[in-house]
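Trainee: Sequence and computational prediction follow.
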Amino acid sequence: MLEAMSVLVGGALGGMLRLAIGDAAGRWLGLGFPWGTLVVNVSGALAMGLLAGWLGFPAEGAPSGAWALLGTGLLGGYTTVSSLSLQTLSLWQQERNIAAMGYMMATLAAGLAALALGAWLAGGLA
């Protein structure tokens, strides 16, 4: 029950943080491209790398209390595949095919690089 509550609280906080940071990034970088979701997903990947480096990568099975709260809850609520997918489809429907493909590639490449950087900064990768 404590683990479920940790995910619930972390997810609620992560969702609110996603809204605040995504909106701020969109206002700062412009609304013609889904910058807010890109910033959120890449910063979430960096945070996940830092978390994995500090706590160790989660083992198979049930996560620890810290993983439940921070990894599954907070960062799960913060990052978003559904928005990424919807915004990519929207770009595609607007016939902005290069922007749609670039958005997906940038998210994947920058996300993986940010995850590795976070884990390295936290001492999790040798």
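Mentor: Perfect, I can see it now.

Trainee: For the rest of this, base every contact and every neighbour count on C-alpha atoms.
Mentor: Noted.

Trainee: what's stretch 20-33 in contact with?
Mentor: With C-alpha atoms under 8 Å, 6 or more residues apart in numbering as the test, stretch 20-33 has contacts from Pro34, Trp35, Gly36, Thr37, Val39, Val40.

Trainee: can we see that at 10 Å?
Mentor: 14, 16-19, 34-41, 43, 78, 87-88, 91, 99-100, 103 (C-alpha atoms under 10 Å, 6 or more residues apart in numbering).

Trainee: contacts for stretch 46-66?
Mentor: If you take C-alpha under 10 Å, 6+ apart as the criterion, stretch 46-66 is touched by 2-7, 40-45, 67-73, 75-76, 110-125.

Trainee: what's the first-to-last distance across that stretch?
Mentor: End-to-end distance of stretch 46-66 (C-alpha to C-alpha, to the nearest Å): 17 Å.

Trainee: And here is the other one:
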Amino acid sequence: MNWLLVAAGGMVGAPLRYLTDRLVQSRHDTVFPWGTLAVNVTGCLILGLLTGAAPGSNLQLLLGAGLCGALTTYSTFSYETLRLAEDGAGLLAVANIVLSVSAGLGAAFVGVWVGGAL
């Protein structure tokens, strides 16, 4: 049963990641990967909220492992950062690393704090 919850969450998270990435990226005329940043920070916030609120294990599987697991993407973050560096945009690559890690951690901490207050 657990794997069904993860799969159901993933079925929502994966297309949501793709659509959000395309929507956000279409609004920016730059090579910086704003779409990937947006989905990763959002996923960190959602996971932080779940962790702080300490819901039942079924909700953690559905939303945490399933939705957030499919919504966020470390591989795309890594690939896009590498591409920026290879294309001569080293400062943007470093900015992507610093911004992604700090915003992701910040969103997770805020999520845990807000979730705990609920």
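Mentor: Arrived safely. None of the values given here were measured: they were computed from a predicted structure.

Trainee: Overlay them and tell me the TM-score.
Mentor: TM-score for the superposed chains, counting by TM-score structural alignment, normalised by the length of structure 2: 0.92, backed by 117 aligned residues with a C-alpha RMSD of 1.5 Å.

Trainee: Just the buried residues from the contacts of stretch 20-33 of structure 1, in PyMOL please.
Mentor: Restricted to buried positions by 16 or more other C-alpha atoms under 10 Å, the PyMOL selection for the contacts of stretch 20-33 of structure 1 reads:
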select buried, resi 14+17+18+34+35+36+37+38+39+40+41+43+78+87+88+91+99+100+103
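
Trainee: Out of the contacts of stretch 20-33 of structure 1, list just those in helices.
Mentor: Those of these mapping onto helices are 14, 16-19, 35-41, 43, 78, 87-88, 91, 99-100, 103, per DSSP state H.

Trainee: Structure 1: helices as residue ranges?
Mentor: 2-29, 35-55, 65-66, 76-78, 81-93, 97-121.

Trainee: mean shift between the third one and structure 2?
Mentor: The reference is to helix 65-66 of structure 1. Once fitted to structure 2, helix 65-66 of structure 1 is off its aligned match by 1.5 Å on average (mean C-alpha distance after the TM-score superposition for structure 1).

Trainee: List the contacts of the residue of structure 1 most remote from its centre.
Mentor: Here structure 1 reaches farthest from its C-alpha mean at Glu95, the gap being 26.3 Å by C-alpha atoms, centre = their mean. By C-alpha under 10 Å, 6+ apart, Glu95 of structure 1 lies in contact with Leu89.

Trainee: Now check structure 2 for the residue matching it.
Mentor: Counting by TM-score structural alignment, Glu95 of structure 1 corresponds to Gly88 in structure 2.

Trainee: what about its match, distance to Gln25 of structure 2?
Mentor: Taking C-alpha to C-alpha, one finds Gly88 of structure 2 at 20 Å from Gln25 of structure 2.

Trainee: related to what we said a few turns ago, which among the contacts of stretch 46-66 of structure 1 count as buried?
Mentor: Neighbour-count burial (16+ other C-alpha under 10 Å) is assigned, among the contacts of stretch 46-66 of structure 1, to 3, 6-7, 40-45, 67-73, 75-76, 110-120, 122, 124.
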